[in-house]
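Chemist: Structural data only, the sequence is not supplied:
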């Protein structure tokens, strides 16, 4: 228990430059409070003391604005930054060294029983307002863009953006050649597929315009367009 506590506290210092001291982290970080209370609630949940577990969960929600169902499985080194509005469902599984920003939902898509929430791999970054809905896996080292709605599995080492979420980068992130994996927290530096498509269209239009000019010059065509004449003979 104390080993996990040290790992959770260390995760705050590793990923939040605003953290100044141990006392500040222990007293002023609702994400850490929510994780600690969840671990206690999860203990009672595994003992089938469901009411006690849910009461602790509801108290944690009231205190931190973060709702983690006591049945969720949380790995070590989870960092919930700010955290207001974060929801983690009953059958969700979160790996080690995961970073979650405010407004994230790890939810289901219906009233089905059994495994109905996502499984998050190790070293995953889930940006502000992202929704991951359904029973599937988000691979290790993945990055989910802000506001994305993810409805299908995400391969490892991928970046997902958009609604619905789509993979825009895979196996393109840098990996530390030695030592533990480097968690890329730059969730502001994500590709924009819409802008890329518009730029591609503009490039093609420019090419076609140049090609038309070349053909006109080679044919000696007069580019002067005669004025249109109305049916009554007036221009």
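Modeler: Thanks, I have the structure now. Please read all numbers here as calculations on a predicted model, not as lab measurements. Residues are numbered from 1 along each chain as shown.

Chemist: CA only for contacts and neighbour counts going forward, please
Modeler: Noted.

Chemist: What residues does the most centrally placed residue in the chain make contact with?
Modeler: Centroid-nearest residue in the chain, with Cα atoms, centre = their mean: residue 144, separated by 2.5 Å. Residues in contact with residue 144 (Cα atoms under 8 Å, 6 or more residues apart in numbering) are 124, 125, 126, 127, 130, 159, 160, 161, 187.

Chemist: That one and residue 98, how far apart?
Modeler: Relative to residue 98, residue 144 is positioned 12 Å away (criterion: Cα to Cα, to the nearest Å).

Chemist: shared neighbours, the two?
Modeler: 124, 125.

Chemist: before we move on, the earlier item: widest-spaced pair of the contacts of residue 144?
Modeler: 124 and 161 (14.1 Å; Cα to Cα).

Chemist: Give me the more crowded residue out of those two.
Modeler: Each of residue 124 and residue 161 has its neighbours counted (other Cα atoms under 10 Å); residue 124 has more, 28 against 23.

Chemist: May I have the residues that are in contact with the more buried one?
Modeler: Taking Cα under 8 Å, 6+ apart, we find residue 124 in contact with 97, 98, 99, 139, 140, 141, 142, 143, 144, 183.

Chemist: How far away from the center of its chain is the lengthiest helix in the chain?
Modeler: Secondary structure of the chain per DSSP state H: the longest helix is helix 193-219. For helix 193-219, the separation from the chain centroid amounts to 36 Å (computed by Cα atoms, centre = their mean, to the nearest Å).

Chemist: what about versus this one:
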């Protein structure tokens, strides 16, 4: 029965494949696919990976729909819904290679986020007085972290679980706590 269910669901994903084929951000989506495939130790063509992640992962669908915003993806969301508790503000500039760890109740509302972001659940990236964070490349944000205001997070930063970040963090740092403090800097 499982095979039949997956087959039918794969047929329902055909419109997604058409969106992917003509997407102006196909290169970015390919980088997302590559990062997810490496993390999950799965190989295959981009089409196979796309079908797999779209069918099994509502958070991947959220990223896919964000990257291909428009009427068509809004319609696709009706029968193949994204993760309703994972929100990416439409004005956020989101780099390629984002990876999520079940991002339940996660909000990404930043000025920009670089490539290869890892984000966990219960994370809030948001604005204060209209100012939003700028997050660099290769940043990892763990469970329950809060990053708010017009601050800059450098490249290669790890933000520990439950951290509250309200000040700039230099590149190559690890921060923890409330308020966040640097415990390691290379």
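Modeler: All right, it came through fine. Remember, it's a predicted structure, so these values are computed and weren't measured experimentally.

Chemist: Residue in structure 2 paired with the residue nearest to the centre of structure 1?
Modeler: Under the alignment (TM-score structural alignment), residue 144 of structure 1 pairs with residue 159 of structure 2.

Chemist: if I look at its match, how far off is residue 48 of structure 2?
Modeler: Counting by Cα to Cα, the separation of residue 159 of structure 2 from residue 48 of structure 2 is 33 Å.

Chemist: Could you do residue 4 of structure 2 as well?
Modeler: With Cα to Cα as the criterion, residue 4 of structure 2 and residue 48 of structure 2 are 17 Å apart.

Chemist: Could you do residue 35 of structure 2 as well?
Modeler: Taking Cα to Cα, one finds residue 35 of structure 2 at 14 Å from residue 48 of structure 2.

Chemist: picking that back up, who has more neighbours, residue 4 and residue 48 of structure 2?
Modeler: The neighbour comparison of residue 4 of structure 2 against residue 48 (other Cα under 10 Å) goes to residue 48, with 12 against 9.

Chemist: starting at the chain centroid, how far to whichever strand or helix holds that one?
Modeler: Per DSSP states H and E: residue 48 of structure 2 is located in helix 46-56. Computed by Cα atoms, centre = their mean, the chain-centroid distance of helix 46-56 of structure 2 equals 16 Å.

Chemist: For the next helix or strand after it, give me the average deviation versus structure 1.
Modeler: Using DSSP H and E, the helix or strand that follows helix 46-56 of structure 2 in sequence is helix 58-67. After superposition onto structure 1, helix 58-67 of structure 2 sits on average 1.4 Å from its aligned residues (mean Cα distance after the TM-score superposition for structure 1).

Chemist: what sits up against helix 58-67 of structure 2?
Modeler: Outside helix 58-67 of structure 2, the residues within contact range by Cα under 8 Å, 6+ apart are 25, 29, 53-54, 73-74, 77, 81-83, 86-88, 90, 100, 102-103.

Chemist: In structure 1, which residue range corresponds to it?
Modeler: Aligned using TM-score structural alignment, helix 58-67 of structure 2 spans residues 30-39 in structure 1.

Chemist: Please point out which parts of the matching stretch sit buried.
Modeler: For stretch 30-39 of structure 1, a neighbour-count test (16 or more other Cα atoms under 10 Å) marks 30, 31, 32, 33, 34, 35, 36, 37, 38, 39 as buried.

Chemist: Same check on stretch 16-35 of structure 2?
Modeler: For stretch 16-35 of structure 2, by 16+ other Cα under 10 Å, it's 16, 19, 20, 28, 29, 30, 31, 32, 33, 34, 35.

Chemist: Between the two ends of it, how far is it?
Modeler: Here the two ends of stretch 16-35 of structure 2 are set 19 Å apart, with distance taken as Cα to Cα.

Chemist: Please say which position in structure 1 residue 149 of structure 2 maps to.
Modeler: In structure 1, residue 149 of structure 2 lands on residue 134 (TM-score structural alignment).

Chemist: Please apply the same query to residue 33 of structure 2.
Modeler: In structure 1, residue 33 of structure 2 lands on residue 9 (TM-score structural alignment).

Chemist: if I look at that match, how far off is residue 150 of structure 1?
Modeler: Separation of residue 9 of structure 1 from residue 150 of structure 1 (Cα to Cα): 29 Å.

Chemist: Among the contacts of helix 58-67 of structure 2, which lie within helices?
Modeler: Members of these lying in helices (criterion: DSSP H): 29, 53, 54, 73, 74, 77.
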